[in-house]
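A.B. asks: Dropping a prediction and its sequence here:
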Amino acid sequence: MSVVVSTEWLNDRLKNHPENTVVVDTRFDLMDPDAGRKIYLNGHIPQAVYLDLNKDLSEKPQKHGGSHPLPDMEMFAAKVGNIGIDHDTTVVVYDQRNDMFAARLWWLLQYMGHEDVHLLDGGFEQWEKEGYSVTTEVPALKAKDFKPVFRENDVADIEEVQEKLQHHKATLIDSRSKARYLGETEPLYNRAGHIPGAKNFFWKNVLDEEGKWKEVSELERNFSSLSKDDEIIVSCGSGVSACPNVLALKSAGFRNVKLYPGSFSDWISYEENEVETKDE
């Protein structure tokens, strides 16, 4: 089945298979880190547990590694088990709309070898709009034993990015907006522009005019300038908004797709690394 599921599908799943379903709320605001948890407590999809981008889905920033480095994966695997997930569990992740934080958790679970994980199309906003029930009750979940099987080929570090760009062994894409890619604006970092050689594919272009996920044929058109025979390394600012592009590329039939978790924020933490401001 598709990675992206409808509100109707989730509602049916919660009615008929609640014992083997875990719903995760990932709503977050980069400018107000406490906002996501607050809105979760004010109302969420029944049975949903909250995971926080800063506290759960990433490690604290250090000198190198970017502003949202991957969490300690063994600890994260234990956390995943504690909220009731094992490899037989169907996981549905949602955001406020189709935002980037849900895709980050999708990627993390995929990276740890969990296949049965899905995104709710339209997120919490669509769920509410269609009149499905909302609760403030925090669920009591039964812990399970989650054993990660890491897909090391799904991730690239800065050394690999540098080597493959130098020898033209991979295509690097930057998932941020065109204005940030070109260095015309930069709200988060002290240097503006992009990693030299990166091509711009704004992550929101995988969504249609209504903010829903595009069909496979449309995703294929979105990435038609890329070759499915090439290795694609996906970056953004800090490895979060890259994740919708990873999902979209895989949905469009690209198989050799890696995430550069540190992304631009890691790249510029090395003063000797150059940045580019022209379109490539």
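C.D. replies: Ah, there it is.

A.B. asks: contacts and neighbour counts: CA atoms only from here.
C.D. replies: Noted.

A.B. asks: All the helices of the stretch 1-150 of the chain, residue numbers only.
C.D. replies: In the stretch 1-150 of the chain, the helices defined using DSSP state H, counting those that start in this stretch lie at 7-16, 35-42, 73-82, 100-111, 123-129.

A.B. asks: buried sites along the last one?
C.D. replies: Of the residues in helix 123-129, those with enough neighbours to count as buried (16 or more other C-alpha atoms under 10 Å) are G123, F124, Q126, W127.

A.B. asks: most packed of the helices of the stretch 1-150 of the chain?
C.D. replies: helix 100-111 (a mean of 24; mean count of other C-alpha atoms under 10 Å).

A.B. asks: hmm, who's touching that one?
C.D. replies: 25-28, 53, 57, 93-95, 115, 117-119, 149-152, 154, 240-244, 247 (C-alpha atoms under 8 Å, 6 or more residues apart in numbering).

A.B. asks: go with 7 Å
C.D. replies: For helix 100-111, the external contacting residues (C-alpha atoms under 7 Å, 6 or more residues apart in numbering) are 26-27, 57, 93-95, 117, 119, 150-151, 154, 240-241, 243-244.

A.B. asks: I'd say T89 and N20 touch.
C.D. replies: Yes: in this structure, T89 is within contact of N20 by C-alpha atoms under 7 Å, at 5.3 Å.

A.B. asks: Compare these two (neighbour count), which wins?
C.D. replies: T89 (18 against 15; other C-alpha atoms under 10 Å).

A.B. asks: Please tell me how far that one sits from I83.
C.D. replies: T89 sits at a distance of 11 Å from I83 (criterion: C-alpha to C-alpha, to the nearest Å).

A.B. asks: do K228 as well
C.D. replies: 36 Å.

A.B. asks: before we go on, here's another structure to hold up against the first:
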Amino acid sequence: MSKKMKISGFSALAVAIIGIFVYFSLTGIDAQEVDLSVQQEKINEYANPDVFITAEALNELMEDEAEDVVVIGTMDERGGAIPGSFEVWRPDYSGTDAYPYGGMANSKEELEALLRSFGVTEDTTLVTYAANDQHDSARLFWQFKMLGHEDVRLLDGGINVWIGAGFETGDALALGDRPETDYEAPDFNEEAFNASLDTVISAVDNNDFLVLDTRGQDEEDGSTTLSGAEGPGKIKGAMFLEYSDATAEDGTIKSVDELEEIYADVIDGDETVISYCQSGVRSAYTWLVLTHALGYEDALNYDGSWIEWSYEAYVDANQDVIDRTENGDF
């Protein structure tokens, strides 16, 4: 190799590194480089490998004109998107006015309207992705599966691995870029995915259930109360395992062996696991890991989570909830 070629190669690498640094400075999105073949091998070991997709596989899927695919990023105005994808944020799919508190998943009708506006049909492949942390894409994934939509996938590692793989970012699609459809939920089944308040109340002190607190340690021990909740505390008897324990340093989900080791001391396999957090987002990530990575069949996400539970305890003075709360300050 000539000296000129070596310099040219070095310059190209320098430009790429500088480009990633500038992108992070402007957007707050940290590029993550992963070995895509190793990542695919890891995914192949999951209970439902078709649910998870690598950046490389997503790029191929989007470039295939024969495929009907809609990609949706759960992005908090960070800037930059996967080209050809739509962008949404929590007010678009949660925080419905049907409740006196925020955070609850939007209704079936509201989600149907959102997907109609994105040109989704029953046969469309839906792919969700997020930035820096994958719990928001997991929450949207959970909501789409609750609609009964068949083909829903999650970009493992989000837009961070997309950038790290060298794929471009750009502007998101706008409404009208795909023709609106008459989409209706194929098989909406809330009870199979969501634990209601009454279900969680009955689950406390019931050996057939295991309530799993996936929040941060300071929330679990009552030393911190996040905005939206009415006071500190935890659901009585809940086991604690933070949602992020399932995430590798590069932002992707850990391997089956690692996940089994993490959850082995908490779940024995016979209970119905109900995961909760502040507003059902981080707990949706845990639900995704349990059901689709590990193949755990009996798992529910508590949509209301601590926002609803604390409202019932501190505002409505629901004695059933108060009696089943630890570390509270009533």
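C.D. replies: Here it is on my side, so go on. Everything numeric in this text was worked out from a predicted model, so none of it was measured.

A.B. asks: Give the buried subset of the contacts of helix 100-111 of structure 1 as a PyMOL selection command.
C.D. replies: Applied in PyMOL, the following selects the buried portion of those according to 16+ other C-alpha under 10 Å:
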select buried, resi 26+27+57+93+94+95+117+119+154+240+241+243+244
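
A.B. asks: residues in contact with the counterpart of A299 of structure 2 in structure 1?
C.D. replies: For A299 of structure 2, the aligned position in structure 1 is V257, judged by TM-score structural alignment. By C-alpha under 7 Å, 6+ apart, V257 of structure 1 lies in contact with D154, E231, I232, I233, V246.

A.B. asks: before we move on, back to that, what's the closest of the contacts of helix 100-111 of structure 1 to H168 of structure 1?
C.D. replies: D154 (18.6 Å; C-alpha to C-alpha).

A.B. asks: which stretch of helix or strand covers the nearest residue to the closest one once chain neighbours are set aside?
C.D. replies: Nearest residue to D154 of structure 1 in three dimensions, chain neighbours excluded: K258, at 4.5 Å (C-alpha to C-alpha, 6 or more residues apart in numbering). Here K258 of structure 1, judged by DSSP states H and E, is contained in strand 257-259.

A.B. asks: average distance between the helix or strand immediately after that strand in the chain and structure 2?
C.D. replies: Scanning forward in sequence from strand 257-259 of structure 1 by DSSP H and E, the next helix or strand is helix 263-267. Comparison of helix 263-267 of structure 1 with structure 2 after fitting gives an average deviation of 0.8 Å (mean C-alpha distance after the TM-score superposition for structure 1).

A.B. asks: which residue lines up with A78 of structure 1 in structure 2?
C.D. replies: Under the alignment (TM-score structural alignment), A78 of structure 1 maps onto A113.

A.B. asks: Spit out the contact partners of its match.
C.D. replies: Neighbours of A113 of structure 2 in contact, by C-alpha under 7 Å, 6+ apart: none.

A.B. asks: Can you show me the helices along the stretch 201-330 of structure 2?
C.D. replies: 217-220, 256-264, 282-288, 305-314, 319-322.

A.B. asks: Out of the ones you listed, which gets nearest to S202 of structure 2?
C.D. replies: The nearest among the helices of the stretch 201-330 of structure 2, by C-alpha to C-alpha, is helix 319-322 at 9.4 Å.

A.B. asks: Could you list the buried residues of that closest one?
C.D. replies: So, applying 16+ other C-alpha under 10 Å, buried residues of helix 319-322 of structure 2: V321, I322.

A.B. asks: distance of the residue nearest to the spatial centre of structure 1 from Y94 of structure 1?
C.D. replies: Centroid-nearest residue in structure 1, with C-alpha atoms, centre = their mean: R104, separated by 2.2 Å. R104 of structure 1 sits 11 Å away from Y94 of structure 1, going by C-alpha to C-alpha.

A.B. asks: Find residues that contact each of these two.
C.D. replies: Common neighbours of R104 of structure 1 and Y94, counting by C-alpha under 7 Å, 6+ apart, are absent.

A.B. asks: Counterpart of Q162 of structure 1 over in structure 2?
C.D. replies: Counting by TM-score structural alignment, Q162 of structure 1 corresponds to I201 in structure 2.
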